[in-house]
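> Model the structure of this input:
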Amino acid sequence: MTKAELTQEISNKTGIDKRTVLTIIESLMTELKESLAQGEDVYLRGFGSFIIKRRATKTARNISKNTTILVPAHNIPAFKPSKEFIKSISELDTIKN
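Presented below is the predicted three-dimensional model:
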């Protein structure tokens, strides 16, 4: 599902015009990015957590040049779904099969 499709679905289900829904979705994404950039995790009860994971320094290989390179430590954003979310998805899987 794309952002446009999500906007359309929310608009259809709530009766709120698409432009307002899109503004809310954009605001949510902006706030998530800003919070994570400041090192703050975002917890959405019943849905999941947006967290920052720290990756340690590691050595990697450049296969085409046959050399070893050092990948510095860095942070990456990650999503950890809640137990309720995982349960709802696994229930969908059993319904489809």
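
> CA atoms for contacts and neighbours, from now on please.
OK.

> Next, count neighbours for residue 68.
Other residues near residue 68 come to 11 when the count uses other C-alpha atoms under 10 Å.

> Have a look at the protein and report its longest helix.
When the chain is parsed with DSSP state H, its longest helix is helix 18-37.

> Start and end of stretch 5-21, how far apart?
Stretch 5-21 has an end-to-end distance of 11 Å (C-alpha to C-alpha, to the nearest Å).

> shouldn't residue 46 be in contact with residue 87?
No. Taking C-alpha atoms under 8 Å as the definition, residue 46 is not a contact partner of residue 87, at 10.6 Å.

> how about the helices in this protein?
In the chain, the helices defined using DSSP H lie at 3-14, 18-37, 83-96.

> Check which residues of the first one are buried.
In this case it means helix 3-14. Neighbour counts over helix 3-14 (16 or more other C-alpha atoms under 10 Å) mark 7-8, 11 as buried.

> and for comparison, fold this next one:
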Amino acid sequence: MNKHELAQLIAKDAEVSQVQAAAMIDAFTANVQKALKKGNDITLVGFGTFKVVKRKARVGVNPQTKAKLKIPARKAVKFVVGKTLKEAV
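This next block holds a predicted model:
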């Protein structure tokens, strides 16, 4: 499912226009990004939690050349599935 299809479903369920539904999706994603950038977790009870985790530096291998390369430490976004969503799937 892509953003357009999701906006159609939200528009139908929330009885709003598709443009308003797309704006809601944009606002949600923008605010999740802002919160994660500040280092905050976002928990939607029953759905899941978005959080920033630190990945350690490591050595990787290029599968084509077999050359070793250093992968630097970085931050990554992790989504932990909530109980209700896990049971629904």
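
> Give me the TM-score for these two chains.
After superposition, the two chains reach a TM-score of 0.90 (TM-score structural alignment, normalised by the length of the second structure), with 89 aligned residues with a C-alpha RMSD of 1.3 Å.

> picking that back up, could you dump the helices of the first structure into TSV and include distance to residue 70 of the first structure?
Listed next are these as TSV, based on distance: least, C-alpha to C-alpha, whole Å:
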stretch	distance to residue 70 of the first structure
helix 3-14	37
helix 18-37	24
helix 83-96	36
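
> closest one to residue 61 of the first structure among these?
Checking the helices of the first structure against residue 61 of the first structure by C-alpha to C-alpha gives helix 18-37 as the closest, at 29.2 Å.

> and the closest one, how far from the second structure on average?
Helix 18-37 of the first structure differs from its equivalent in the second structure by a mean of 0.8 Å after superposition (mean C-alpha distance after the TM-score superposition for the first structure).

> If we go by neighbour counts, what in that helix is buried?
Neighbour counts using 16+ other C-alpha under 10 Å place 18, 21-22, 32-33, 36 of helix 18-37 of the first structure among the buried residues.

> Please report how far the residue located most distally from the centre of the second structure lies from residue 74 of the second structure.
For the second structure, the largest distance from the centre (C-alpha atoms, centre = their mean) belongs to residue 65, which lies 32.3 Å off. Residue 65 of the second structure sits 24 Å away from residue 74 of the second structure, going by C-alpha to C-alpha.

> Check residue 43 of the second structure too.
22 Å.

> which one of the two has more residues nearby?
The neighbour count for residue 43 of the second structure versus residue 74, taken as other C-alpha under 10 Å, is higher for residue 43 (15 against 10).
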